[in-house]
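>>> Generate a structure from the sequence data that follows.
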Amino acid sequence: MIEFALPDVGEGLTEAEVVAWHVVVGDVVEVNDVLVEIETAKSVVELPSPAAGTIATVHVDEGTTVDVGSALVTIDDGAGAGDVETEDEEPLVLVGRAPAAAEPRRVRLGASRPSDPPGPGPVIGHRTDAGPRVRTKPPVRLLAKRLGVDLHTVTPSSGDVVSRQDVEAAAALTSEPPVSAVADARETRTPIKGVRKATAAAMTRSAFTAPHVTEWLTVDVTRTMELVHRLRADRAWRDVRLTPLVFVARAFLLAVRRFPEINARWDDEAQEIVVPHFVNLGIATATPRGLLVPNIKDSHLLDLAGLAHAIDALVQSARAGTTPPAEMARGTITITNIGALGVDAGTPILNPGEAAILAFGAVRDMPWVVDGQIIIRKVTQLAMSFDHRLVDGELGSRVLTEVGRLLSDPGETFLHV
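Here you go, the predicted structure:
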């Protein structure tokens, strides 16, 4: 018997919520088959089986929050009914195939086994539906759980996979409140957990630990917008999703290259200022689960096309709830695109541990003075908050004005690493 416990799937995570089981007692699994979906404070993660065998016991109900190290499931690996082994000697394989294991002992679903407890009685994980398991993605299962929708009652609108739209449509047909919320005639109460709980704690810690200073700069980005449209019309760039955010990110990375101290972090325990020789650029992303800040590893090495692809992939995975925990860790500096929501400016709060965050506002047609004449130009506002323990006013101002300079007159600068 092998007892599989909740592993630490990300840096500093201590607990996770069981979102959906993919197996029930009696199922036969192979190595790396998905056993369960869990929601951490950073993402939804599928946990694969560490061994081949038969599911003997499911220890935790869906919707339960458990600590790292708590038993999730016991697998009968055919080695006999002796002592239960724990899977803590080898790291969990979250991606790819694990090493081949011995052929499991096959058991017909529903058949009794010598190790089954005698007599009737509820066993967590037994399948109650008679039909096939519903095909859908982990974020959609999570949405259905939150909206109180039984996926077995939902008919896919296209193909055989239940989509987010299918779940939302099914939820609209019922008057029952979501299982995760308690509502009466005057208010709705929702438990604070998962991403929102982690974000709230991190932002509070950042706001009251790092002394924030925020500076604003209004920039004429007409030439950058012209470059965006010119490259979009170029066949060589037709497979690249170019957005104004990509160019702001590129300008920010070039400014960091010139002023690397803005990429520093404060090590309180060691009482040291640490300046990484790399940039893991965080992109603040609004998702149905709350604010996430995944980051692009070694973004300083990417050209414009590579940066565009990386940002697009990062944002799409964050919104789908499939961001790997590794992409949420070790960020060094962040951009938040508040302009995508139609906002001109704001005071961004630092991502904990980082020295600076740049907010990019909406691009608007506005009157601007050029050579003594007022004409209409494409204008945006940049706001950069920085940790005054690490960044003095001069450094912060130089970085912000460098970003503004590059966006106002990009030339061919953005096209080269």
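>>> CA only for contacts and neighbour counts going forward, please
Fine.
>>> and the gap between residue 146 and residue 318?
18 Å (Cα to Cα, to the nearest Å).
>>> And for residue 195?
The value you get for residue 195 to residue 318, if Cα to Cα is used, is 12 Å.
>>> Please apply the same query to residue 49.
25 Å.
>>> what's the answer for residue 143, then?
Residue 143 is 15 Å from residue 318, by Cα to Cα.
>>> Compare these two and say which is more crowded by neighbours.
Applying other Cα atoms under 10 Å to residue 143 and residue 318 shows that residue 318 carries more neighbours, namely 28 against 19.
>>> Now do the buried residues in the helix or strand in which the more buried one is found.
Element membership for residue 318 (DSSP states H and E) is helix 304-320. Going by neighbour count (16 or more other Cα atoms under 10 Å), the buried part of helix 304-320 is 304-305, 307-312, 314-315, 318-320.
>>> Here is the second sequence; please produce its structure so I can put it next to the first one:
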Amino acid sequence: MTTEVRSLREFKMPDVGEGLTEAEILSWYVKPGDTVTDGQVVCEVETAKAAVELPIPFTGVVEQLFFAEGATVDVGTVIISVAVAGEAPAPAAPAAAPAPAAAAAAEAAEPERREVLVGYGPRTGGSQRRARRTTAAAPAPVAVPAAAPAPAPAPAPVAAPAPAVAVTGDRPLAKPPVRKLAKDLGIDLRAVTPTGPDGVITREDLHAHAAAVAVPAPALVVEQAAEPAAAPVAVPGAGDVRVPIKGVRKATAQAMVASAFTAPHVTEFVQVDVTRTMKFVRRLKESGELGRDVRVSPLLLVAKALLTAIKRNPEINAQWDEAAQEIVIKGQVNLGIAAATPRGLIVPNIKDAGAKTLSGLAVSLGELIDTARQGKTAPGDMQGGTVTITNVGVFGVDSGTPILNPGEAAILAFGAVRELPWVHKGKVVPRQVTTLALSFDHRLVDGELGSKVLADIAGILEHPKRLITWG
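Reported below is the predicted structural model:
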């Protein structure tokens, strides 16, 4: 005869590493009394890096929510408890029971499993509960119905059978829930080191991989979000308004200060006659050569011009390694596009953008901008950028001195396109003109290299059909 048992499991704010110590709970997707399953998203939180949906790693009934929406919670603090149900194992025969000494040794040998959340997997080792802050500002637990008396201690629930592993050809081995989690986190399974039996990638492998990769901090703006961020509104004559600095905005401020006072910035400017580029954009839109549903904009050709210039001058796609005192020239171009979102400025990037055709780049650029506007950019999409574009022209701004995205050697600002008097074929005529500004890290990019890259971009935009190959 089997007996149902219940045990209370605690779900803690994830230890995200990288020096982050807290996160804000943006929204709860469950309430006390709801049934949750392993892998189900229970809440969304915002750290200094990004907003992330957190799935719970076990199945049961929600017992209590410890913090309300809007609360800022220390990493390692319990945020939700779940009553987990299962079956008690049948009593073992006396002869099969292990000796007390052997049982104690086995218990000592098995490390405790600490539950952490999205992107930062379980760690083994002794756990130590953090003392909860007792300041007046600490949020009170959310009220919940009275719980049934806790049962006497019982063996852990029996785990449900694991789903079959899906394998096709040379695809990495992983269970369907793990593949879904990898997709949500923006992780390429081929880059993950498996530790499961027979080379199967586990949930813990994904967490460990995500925690090991640094997320680049935000830079400048490129595309305006569809919905502005909710913020206090300043009214003339109504007194001071204070806006809390937290989450992505806090990370932006810290990263820009660090970048400005770490990398010696140099900015160069050039005015460019982009009349032919604008005509080329109109032709591509009208003809549908890149695809019927593909978004075509001047930013697309600016991005392709930058990638072409980098191909000819690969030394600018580099990184400064302070520890090794080396310049690392990157093997591929991960093109960052600075984007304004309701939560602040982020810089998702297009992986290996230099290998894409114009049509492929257009598709990737459209998807990147749409995802950023929806606030759904995965952490993986903000990792590993090598060079950035910021489109200040969408706000009617002619130019600026963009600050480098930390860890990158260059950033290109694309200004507004205006009709100006211009000398063309010996005559002063109205032409469409823009200003480009290239900031670069003078430790690894000297004036000659920076000037060559900027001049190359300008030349391509003056004659786009002659220098850009697309398909």
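>>> the strands in the stretch 301-450 of structure 2, which residues?
Along the stretch 301-450 of structure 2, counting by DSSP state E, counting those that start in this stretch, strands occupy 318-321, 326-329, 335-337, 339-341, 344-346, 349-350, 387-390, 410-414, 418-424, 427-441.
>>> can you tell me the mean distance of the fourth one from structure 1 after alignment?
Relative to the matching residues in structure 1, strand 339-341 of structure 2 has an average distance of 1.8 Å after the fit, by mean Cα distance after the TM-score superposition for structure 1.
>>> So what's the gap between that strand and the chain middle?
Remark: strand 339-341 of structure 2 is offset 13 Å from the chain centroid, using Cα atoms, centre = their mean, to the nearest Å.
>>> what does that strand correspond to over in structure 1?
Under TM-score structural alignment, strand 339-341 of structure 2 corresponds to residues 285-287 of structure 1.
>>> same thing with the longest one?
The alignment of strand 427-441 of structure 2 onto structure 1 (TM-score structural alignment) spans residues 373-387.
>>> Name the residues that touch that stretch?
210-222, 225, 344-350, 354-369, 396, 400, 404 (Cα atoms under 8 Å, 6 or more residues apart in numbering).
>>> circling back to that earlier point, burial-wise, tell me which of the strands of the stretch 301-450 of structure 2 comes out on top.
Greatest average neighbour count among the strands of the stretch 301-450 of structure 2 goes to strand 335-337 (a mean of 29), per mean count of other Cα atoms under 10 Å.
>>> tell me which strands and helices it is in contact with?
strand 349-350, strand 387-390 (3 or more Cα pairs under 8 Å, 6 or more residues apart in numbering; DSSP states H and E).
>>> Return the residue of structure 2 aligned against residue 87 of structure 1.
Checking TM-score structural alignment: residue 87 of structure 1 goes with residue 115.
>>> I'd say that match and residue 123 touch.
Yes: the pair residue 115 of structure 2 / residue 123 is scored as a contact, 7.4 Å apart, by Cα atoms under 8 Å.
>>> Pick out whichever of those two has more residues nearby.
Neighbours per residue (other Cα under 10 Å) separate residue 115 of structure 2 from residue 123, with residue 115 holding more: 21 against 17.
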